[in-house]
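3D, please:
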Amino acid sequence: MRRFIGVGEIEDMALGATVLGAGGGGDPYVGKLMAIEAIRKYGDVELITPDEVPDDAVVVVSQMMGAPTIMVEKICSGLEPMATYDEMVKELGVEPYAIYAVEAGGVNSTIPFILGATRRIPVVDCDLMGRAFPELQMTTLGINGVKGQPAVLADEKGNTVTVRAIDDRWLERIARQATSVMGGYTILASYMCTGRQLKDFAIPGTPTLCEKIGRTLREA
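Predicted coordinates for the structure are as follows:
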C-alpha cells in the first residue's frame, strides 16, 4: 500500500535501524539529518511495496559505503546521492522507476529517502539484507545471481567513479579502495534490477519494520 514518509517517520525509522543493524551499519544520525532536510525542502517521499513495481521497471539502490563516523567528521555536500543517480541514468539510458535500500540497518536505512525527496521518485519498502552486513556482495540479489553493477560512487568534492567488475566480490574490492581514496566514505548507486527480480529476491517491508521498532521504542 502506497503511503508517504515524512520527518516523523524518518525519525522512527532511523531509531529502528539501529536495532536491525545489530551493531553494524553505523550510526544513522547523519543520514537521518540529510533525509529530513531533503524532505523539508522537497516534500514527503512516497513509499511503495515491491508488488507495486512493474515487472519490467528498473529500480536502483542508493547507499553509503565506507565508515559512517567519517560522515560526522567530514561533512557531506548533500549532492552525492543525486550525482550517483544522474551518472547511473547515463549508464542505463533510462530513468529508474524507484529507489530502494541495500540494507535495513544503520545509516543506509535513510539514504534512499534523500534521493526520493530530491528527485521525486518513490522508495520501495524493501532491502537486500534484512539487517546490516559489511560487504556489497552479501545481498539476497547477489546470492541469486543478480549483479550489483554497474555501480557509481560519488564523494562530497564532486568526483564520481563508475565501476564494472568481473563479479561482485571484485566490485566490493574496487569500490572499497576507491572509497578510501575519496576520503573514507562515498555515496553509491548499485544493484540495478527489474521489478520482477525485486519481487523474487528482495526482503519486503524492512523500512516499515524499522519505523515500527523505532516508534515502539519512542513510545515506551
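
C-alpha from now on. contacts and neighbour counts both.
OK.

so how far is Asp200 from Ser62?
Ser62 sits 20 Å away from Asp200, going by CA to CA, to the nearest Å.

got it, and Ala154?
29 Å.

And Pro81, by the same measure?
If you go by CA to CA, the gap between Pro81 and Asp200 works out to 26 Å.

And for Lys41?
35 Å.

The two: which is more packed in?
Asp200 (14 against 11; other CA atoms under 10 Å).

Make sure I have this right: the more buried one is in a strand.
No. Under the criterion used here (DSSP: H, G, I helix; E, B strand; the rest coil), Asp200 is helix, not part of a strand.

wait, isn't Ala151 in contact with Val163?
Yes. Contact criterion CA atoms under 8 Å: Ala151 and Val163 qualify, at 5.2 Å.

Tell me which of the two has more neighbours.
For Ala151 versus Val163, the count of surrounding residues by other CA under 10 Å is larger for Ala151: 24 against 18.

contacting residues for the more buried one?
Shown in contact with Ala151 (CA atoms under 8 Å, 6 or more residues apart in numbering): Met88, Thr162, Val163, Arg164, Leu188, Ala189, Ser190, Tyr191.

let's see 6 Å
Listed by CA atoms under 6 Å, 6 or more residues apart in numbering, the contact partners of Ala151 are Thr162, Val163, Ala189, Ser190.

and if you look at Val7?
Contacts of Val7 (CA under 6 Å, 6+ apart): Ile36.

just so I have it, where are all the strands in the chain?
Along the chain, counting by DSSP state E, strands occupy 3-5, 45-48, 58-66, 98-100, 123-124, 126-127, 151-154, 160-163, 185-194, 203-204.

Now distance to Leu15 too, for these, in CSV please.
CSV is the format used below for those (distance: least, CA to CA, whole Å):
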stretch, distance to Leu15
strand 3-5, 15
strand 45-48, 18
strand 58-66, 17
strand 98-100, 18
strand 123-124, 19
strand 126-127, 17
strand 151-154, 26
strand 160-163, 30
strand 185-194, 21
strand 203-204, 19
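
structure for this one too, so we can compare:
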Amino acid sequence: MTRELWFKITTARRELDPEGRFSHPVPQADNLPDPDATEVQSHEFKKPDFQWIHDDDSEADERYIQKSFAIECKRLGAPTKSRWRLNEQYVVGGMNRFRDPRWKYGRGMAEGAMIGFIQNMEFEAISSAIDSDSKRIGFDRISRDPRGWQERSVSRLGNSFRREFPITPFRLFHLWLDIRDVPLKAKRSVHPAPKCAPKRRRTPR
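This next block holds a predicted model:
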C-alpha cells in the first residue's frame, strides 16, 4: 500500500509542482543529521516512510537550513491473524515516533503527517480504539474534521502535542484512507533462480 501511495504522490507532485520548486518526497530514508549534535546520533538512522526534504530559505544558519516534513503510514482495522494490533501500532509505532527522542521524526519542523489505511472495521470503532491508546501514553484525543467521516475517500483529523526537541508544540495531520472496498492485488510470484547442476568430479586417471 505504501508503495502504491508513493507512485500516487509522485504523480500529484508533477501535476501540482511541475517546476519542482518544493523538491520531492524520499521514501524510506534516514532522518537528516542533527545539527545540534557534535557526533552521530542513533535517531539519525531512523527511517520515516516518506520525507519531504527541502531548504528553508528563512533559516540564517547553514547547519539548520535543510528541513524534512516526515510522513508515517500505518494500517488501521482489526488485529491480524498473527494478533498484530493495527490500531495500537498506529499510536505507539506511528504517532509516538514524532514525540519520542529516540526517533525524532519531524525534528526542526512544526508539522508532520500520519496516513492510515483503513482495511476493515467501522470509523467510530477505529477512532475509539485510537483515542484509548492515545490517552494511555499521554496524547490528547485526535480531533475530527467538521466534514466527518468520508467513506471510500479521505477523512481528515489532527492533534497537537509537546515534545522534548524542536519544534514544540508540534501539529500532526492525519489522513485516513478508506480502502475497505478496494480489492487487494495479488503479490507477484518471484521465481527463485534455477539451481546450477552440481559439478561432476573428475575421476583420477
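
And the TM-score between them?
Scored against TM-score structural alignment, normalised by the length of the second structure, the superposed chains reach a TM-score of 0.27; 93 aligned residues with a CA RMSD of 5.4 Å.

ok, back up a step: buried ones from the contacts of Ala151 of the first structure, can you make that a PyMOL selection?
Here is the PyMOL command that picks out the buried ones among the contacts of Ala151 of the first structure, judged by 16 or more other CA atoms under 10 Å:
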select buried, resi 162+163+189+190
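
what's the most buried one of the strands of the first structure?
Counting by mean count of other CA atoms under 10 Å, strand 123-124 has the highest mean neighbour count of the strands of the first structure, with a mean of 30.

What are the contacting residues of that strand?
Against strand 123-124 of the first structure from outside (CA under 6 Å, 6+ apart): Leu47, Ile48, Thr49, Ala98, Ile99, Tyr100.

among the residues you listed, which two are most distant?
With CA to CA as the measure, no two of the contacts of strand 123-124 of the first structure lie farther apart than Thr49 and Ile99, at 11.5 Å.

for the first structure, what spans make up the helices?
7-20, 29-42, 70-73, 80-92, 111-119, 168-181, 195-201, 206-219 (DSSP state H).

Report the buried residues of the first one.
For helix 7-20 of the first structure, the buried set under the neighbour-count rule, 16+ other CA under 10 Å, comprises 7, 9-20.

and of the contacts of strand 123-124 of the first structure, the nearest to Ile114 of the first structure?
Ile99 (10.1 Å).

ok, now which ones touch the closest one?
Val59, Val60, Val61, Val123.

Tell me the spacing between it and Pro81 of the first structure.
On the measure of CA to CA, Ile99 of the first structure and Pro81 of the first structure end up 11 Å apart.

Pro112 of the first structure now?
Using CA to CA, Pro112 of the first structure is found at 8 Å from Pro81 of the first structure.

Likewise for Glu219 of the first structure?
From Glu219 of the first structure to Pro81 of the first structure the distance is 32 Å (CA to CA).

which one is Val72 of the first structure nearest to, not counting chain neighbours?
Val30 (6.7 Å; CA to CA, 6 or more residues apart in numbering).

how many neighbours does the one you found have?
Val30 of the first structure is flanked by 20 other residues according to other CA under 10 Å.

Would you format the helices of the first structure as CSV with distance to Asp127 of the first structure included?
Output for the helices of the first structure, formatted as CSV (distance: least, CA to CA, whole Å):
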stretch, distance to Asp127 of the first structure
helix 7-20, 12
helix 29-42, 16
helix 70-73, 22
helix 80-92, 17
helix 111-119, 11
helix 168-181, 17
helix 195-201, 9
helix 206-219, 6
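
Tell me which of the ones you listed sits most buried.
Mean neighbour counts for those (mean count of other CA under 10 Å) peak at helix 111-119, with a mean of 26.

contacting residues around that helix?
Contacts of helix 111-119 of the first structure (CA under 6 Å, 6+ apart): Gly31, Ala35, Ala38, Ile39, Tyr42, Val45, Ser62, Gln63, Tyr100, Pro122.

out of these, who's nearest Thr206 of the first structure?
Distances from Thr206 of the first structure to these, taken by CA to CA, are shortest for Tyr100, at 10.6 Å.

Now do the same contact list for the closest one.
Val61, Pro112, Val123, Val124.

Throw these into a markdown table and include distance to Leu171 of the first structure, thanks.
Formatted as a markdown table, these follow (distance: CA to CA, whole Å):
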| residue | distance to Leu171 of the first structure |
| --- | --- |
| Val61 | 15 |
| Pro112 | 21 |
| Val123 | 24 |
| Val124 | 24 |
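
and which of those is nearest to Trp170 of the first structure?
Sorting those by distance to Trp170 of the first structure puts Val61 at the head of the list, at 18.2 Å, by CA to CA.

Would you agree that closest one is in contact with Ala189?
Yes. Using CA atoms under 6 Å, Val61 of the first structure is in contact with Ala189, at 5.5 Å.

Give me the three-state assignment for Ser128 of the second structure.
At Ser128 of the second structure the chain is in helix, as set by three-state DSSP.
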